[in-house]
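K.L.:
Have a look at this fold, sequence not included:
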């Protein structure tokens, strides 16, 4: 399962999709999709008006007036999902049928190296396949004659992120070998299709370089080590100095792993206590979220119970799902169909879940207590459970945050429970979050700022220097 997925995920639909015979099948699905979104999605109008949503649906209809194969229909659906500006609403790569994955996600149309974006600059961070002419720190200027800045702008509306926090959208365009399916790998070939077996790259100071395209299987073989959540060493504790520990947590999407993550964390804090650590650095820069593992860290940083969500409330749009929609709503827990039963009717199309009103959700202190200084390293990837973790440690003064602004949004995000909407005509799937968190007082349309801003340079990338980690160690020493 992808490190960025918060879903336990049911198996993708196995039935033959209608697009095999109908090149505009997504158009036939649109009325159903609109009704599902307008009935169930808690954040549909958080960042757009009903009129704006209607226009987005009309734009999809216009895009499908001409015959469109499944790849073009997938692109059109992704563009529609992007209009919602929700980090958990997208045509999930992992939940598509095998037939659609073979056509849209798996082909040999991917760049054979790793890279990040620094503004509009595409900078190589790794060349695990040893491709000739490609080195770490190299800047890519064009791909098949198209300026990379234009590619970046074209991809932006397709990226899943909350509100107008574009930092998350840009971060999703990085290819770092940490995802089983990279977002750039999926959308770039759909926007700039080519049947040629190689890319022609324009490289700063080098001119033109030709590189062969790779497929998904090859990409997955080049994944960076340390990003397999099924291994008990997925999280690591290292000691750059005898009294400073670095807890690295690439992900918290641990729903179906066989190792005991709580016991693993217990052992790490016991190790820190035994060795007398006076500084702790929590590295979650590549971690979007998943389970609320951060609560277990906070439990070691507090002396009294810490209440959760006191400034936010959780809302849903329905008491029970309409029975005629249920056949299209896949999920791992059918009780989600009754999510709003017993909730308070707010009178504006929302129902407030009672658990928040009762104020019983707290993090209780747990030993061994860590009494030293704590730094949390952040990035735009932090947009779900890790966003909430950073929000708590900042709000309660439990740690200083180093790095770049987070993803997510202070106006609240949608998640907690999901339906996987399986569209009957096109065979496409789109994730639908069911619980929206909403602030009780006005909040900015933005992520969270770090206490100490540190951004790597091209020179840092070329030399392999981790500027954020170095600054954190220096300040804790």
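P.N.:
Yep, it's here. In this text the structure is predicted, and so the values were computed from the model without any measurement.
K.L.:
Every contact and neighbour count from this point should use C-alpha atoms.
P.N.:
OK.
K.L.:
Give the burial count for residue 35, as a bare number.
P.N.:
Residues contacting residue 35 under the criterion other C-alpha atoms under 10 Å number 12.
K.L.:
burial measure for residue 434, as a count.
P.N.:
Considering only other C-alpha under 10 Å, residue 434 is surrounded by 26 other residues.
K.L.:
what's the single longest strand in the protein?
P.N.:
In the chain, taking DSSP state E as the definition, the longest strand is strand 429-439.
K.L.:
The closest residue to residue 314 other than its chain neighbours: what's it in contact with?
P.N.:
Counting by C-alpha to C-alpha, 6 or more residues apart in numbering, residue 314 lies nearest to residue 437, which is 4.5 Å off, once chain neighbours are set aside. By C-alpha atoms under 8 Å, 6 or more residues apart in numbering, the contact set of residue 437 is 312, 313, 314, 315, 412, 413, 414.
K.L.:
okay but the last one is in contact with residue 432, surely?
P.N.:
No: applying C-alpha atoms under 8 Å as the test, residue 414 and residue 432 come out as separate, 9.1 Å apart.
K.L.:
okay, and the common contacts of these two?
P.N.:
Joint contacts of residue 414 and residue 432 (C-alpha under 8 Å, 6+ apart) are residue 88.
K.L.:
Buried among the contacts of residue 437? Need that as a selection in PyMOL.
P.N.:
Buried residues among those (16 or more other C-alpha atoms under 10 Å), as a PyMOL selection:
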select buried, resi 312+313+314+315+412+413+414
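K.L.:
ok, the contacts of residue 437 vs residue 449, which is closest?
P.N.:
The closest of the contacts of residue 437 to residue 449 turns out to be residue 412 (C-alpha to C-alpha; 15.5 Å).
K.L.:
related to what we said a few turns ago, switch the contacts of residue 437 over to CSV; also include secondary structure and distance to residue 125.
P.N.:
As requested, these are arranged in CSV below (DSSP: H, G, I helix; E, B strand; the rest coil; distance: C-alpha to C-alpha, whole Å):
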residue, secondary structure, distance to residue 125
312, strand, 39
313, strand, 41
314, strand, 40
315, strand, 41
412, coil, 33
413, coil, 31
414, strand, 32
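K.L.:
Now render the contacts of residue 437 as TSV, adding distance to residue 247.
P.N.:
Below are the contacts of residue 437 laid out as TSV (distance: C-alpha to C-alpha, whole Å):
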residue	distance to residue 247
312	29
313	31
314	31
315	34
412	27
413	26
414	28
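K.L.:
ok, structure two:
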């Protein structure tokens, strides 16, 4: 899979096996002396609180990872804690523990102090990038005076970029073993930001790049920039490539011929209300038009849909089937009350009581000891008597997640829809989400979002540990991106049946 196996092995040894010494050195230079240093006792207390809270509340913690594997990682990471570590060092010790839950809703965030440090004193690679599988392409016109637009990044400070991304991938989760969401997350300036959080913040970078047109490589020295300068690069890149920055939650229009494109960038009711829109009214109006016009082909764009309000995914799905179906096999809760609640955003008496009352009202302890959502509490929208029955194409990406991915799973399970793009970022069989407990560690103030409801979809056609796999996989191309070509949409238009053209 990797093209540079030998160099990758050396880099992996450099980045992983020598820890924590290499990691310690990366964040102990003079630039980090202003950061607070924590005694080992406080760090161990934060560490144990995090681990115990995950085990107690994260209902899907062992969905993709065995208890033995989880505990093994915990023991190894705990042994890395040393006295007088700063927040960045501790973040890099504990973030892989959050990531190994393999649930994208379970996330870890820097403290406000660390975020302020990055914004005011952080040093970053001056890069905005496009990731295409294992490859990383530079989007900005110039980098420290070098014309590198379109070049593929091979190595940074003599470490292959593939090994660098693998190290970063260890610090944040995705559903199961899905890689598409991690690849997409490092697009733009986020690769530079995550590098600064995980690898280090040197004054300059020796960057080896390759010209894709002739295969020629060169190594250039690139000066680090401030966060403000990095944001300027982001703005220029978005302007250069005419990135769609529309915040509209959804849109509908006809393309050439009898082809309609329906885009849902979210299922969040609050996002719809923000734009004076109503999700259900908008959806109904679109399908009423489609049926009235006898539309032959519908392309539903789910590439930016990260989910939202529960129920909207199957409300949309109800317009695409006339057959009865079951959405969830179960919705499961780990417990009704939590020992660490005083360290969360439900710490006040009113918030805690409100949460516990809600959990008791909506869930019940069953005879087999599981806590499940009460039957009849949630009833999905019944299928339509006259749904859309034309040719159906779904555009997906690593950002297709949570409720957006659930919608795609339902389509894959119950329709003949054709999927185009990248594997969905959300798992085929469901996710752990719903109510989130925002845990703040007392000493370091790192914040961890812990999901407490495990949604098991009533599906069986997927691959465990993965999302919906597209029928036509599209690998993002720098050339297409730079020319504003929508690869997924173009593919959908090219594969339509002859009768629909």
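P.N.:
Structure received. As the structure is a computational prediction, the values presented were derived from the model and not from experiment.
K.L.:
What TM-score do the two superposed chains give?
P.N.:
Scored against TM-score structural alignment, normalised by the length of structure 1, the superposed chains reach a TM-score of 0.80; 439 aligned residues with a C-alpha RMSD of 3.4 Å.
K.L.:
distance of the residue nearest to residue 439 of structure 1 when sequence neighbours are not counted from residue 394 of structure 1?
P.N.:
Spatial nearest neighbour of residue 439 of structure 1, excluding adjacent residues (C-alpha to C-alpha, 6+ apart): residue 312 at 4.3 Å. As for residue 312 of structure 1, its distance to residue 394 of structure 1 is 16 Å (criterion: C-alpha to C-alpha, to the nearest Å).
K.L.:
circling back: residue in structure 2 paired with the residue nearest to residue 314 of structure 1?
P.N.:
Aligned counterpart of residue 437 of structure 1 in structure 2: residue 455 (TM-score structural alignment).
K.L.:
again with residue 213 of structure 1
P.N.:
Matched to structure 2 by TM-score structural alignment, residue 213 of structure 1 sits across from residue 225.
K.L.:
go on, residue 162 of structure 1?
P.N.:
Under the alignment defined by TM-score structural alignment, residue 162 of structure 1 corresponds to residue 175 in structure 2.
K.L.:
Mean deviation, the longest strand of structure 1 versus structure 2?
P.N.:
By mean C-alpha distance after the TM-score superposition for structure 1, the fitted strand 429-439 of structure 1 averages 1.3 Å away from its aligned residues in structure 2.
K.L.:
So which bit of structure 2 is whatever helix or strand comes next after that strand matched to?
P.N.:
Under the assignment DSSP states H and E, the closest C-terminal helix or strand after strand 429-439 of structure 1 is strand 452-453. Using TM-score structural alignment, strand 452-453 of structure 1 corresponds to residues 472-473 of structure 2.
K.L.:
Against structure 1, what's the mean shift for that stretch, could you check?
P.N.:
The superposed stretch 472-473 of structure 2 is, by mean C-alpha distance after the TM-score superposition for structure 1, a mean 2.8 Å from where its aligned residues fall in structure 1.
K.L.:
what about that stretch, distance to the chain center?
P.N.:
20 Å (C-alpha atoms, centre = their mean, to the nearest Å).
K.L.:
what do you get for stretch 408-426 of structure 1?
P.N.:
12 Å.
K.L.:
and what of stretch 194-214 of structure 2?
P.N.:
On C-alpha atoms, centre = their mean, the centre of stretch 194-214 of structure 2 falls 23 Å from that of its chain.
K.L.:
If you count neighbours, what's buried in it?
P.N.:
Buried, per 16+ other C-alpha under 10 Å, within stretch 194-214 of structure 2: 194-202, 205, 207-211.
K.L.:
Apart from its chain neighbours, what residue comes closest to the alignment partner in structure 2 of residue 192 of structure 1?
P.N.:
Using TM-score structural alignment, the equivalent of residue 192 of structure 1 in structure 2 is residue 199. Distances taken as C-alpha to C-alpha, 6+ apart place residue 26 nearest to residue 199 of structure 2, at 6.9 Å, with adjacent residues excluded.
K.L.:
ok, residue 331 of structure 1 to residue 126 of structure 1 distance?
P.N.:
37 Å.
K.L.:
residues near residue 440 of structure 1, how many?
P.N.:
Applying other C-alpha under 10 Å, I find that residue 440 of structure 1 has 12 neighbouring residues.
K.L.:
can you map out the strands along the stretch 351-500 of structure 2?
P.N.:
Using DSSP state E, counting those that start in this stretch, the strands found in the stretch 351-500 of structure 2 span residues 363-365, 371-373, 391-396, 418-421, 430-440, 447-457, 472-473.
K.L.:
What lies in contact with stretch 96-115 of structure 2?
P.N.:
51, 60-62, 64-65, 70, 73-74, 87-88, 91, 95, 170-177, 426, 431-433, 444-451.
K.L.:
and if you look at stretch 61-69 of structure 1?
P.N.:
Contacts of stretch 61-69 of structure 1 (C-alpha under 8 Å, 6+ apart): 19, 23, 24, 26, 27, 73, 76.
K.L.:
one step back: does the residue nearest to residue 439 of structure 1 really touch residue 438, like I thought?
P.N.:
Yes: Residue 312 of structure 1 is in contact with residue 438 according to C-alpha under 8 Å; the separation is 5.3 Å.
K.L.:
What lines up with residue 371 of structure 2 in structure 1?
P.N.:
Per TM-score structural alignment, residue 371 of structure 2 is aligned with residue 351.
K.L.:
Excluding covalently adjacent residues, which one is nearest to its match?
P.N.:
residue 345 (4.6 Å).
K.L.:
thought the match of residue 192 of structure 1 was touching residue 23?
P.N.:
Yes: contact criterion C-alpha under 8 Å: residue 199 of structure 2 and residue 23 qualify, at 7.4 Å.
K.L.:
In structure 2, which residue is most central in space?
P.N.:
residue 181 (4.8 Å; C-alpha atoms, centre = their mean).
K.L.:
Wait, it touches residue 427, no?
P.N.:
No: applying C-alpha under 8 Å as the test, residue 181 of structure 2 and residue 427 come out as separate, 10.8 Å apart.
K.L.:
and the gap between the aligned partner of residue 407 of structure 2 in structure 1 and residue 434 of structure 1?
P.N.:
Aligning on TM-score structural alignment places residue 407 of structure 2 opposite residue 389 in structure 1. For residue 389 of structure 1, the distance to residue 434 of structure 1 equals 21 Å [C-alpha to C-alpha].
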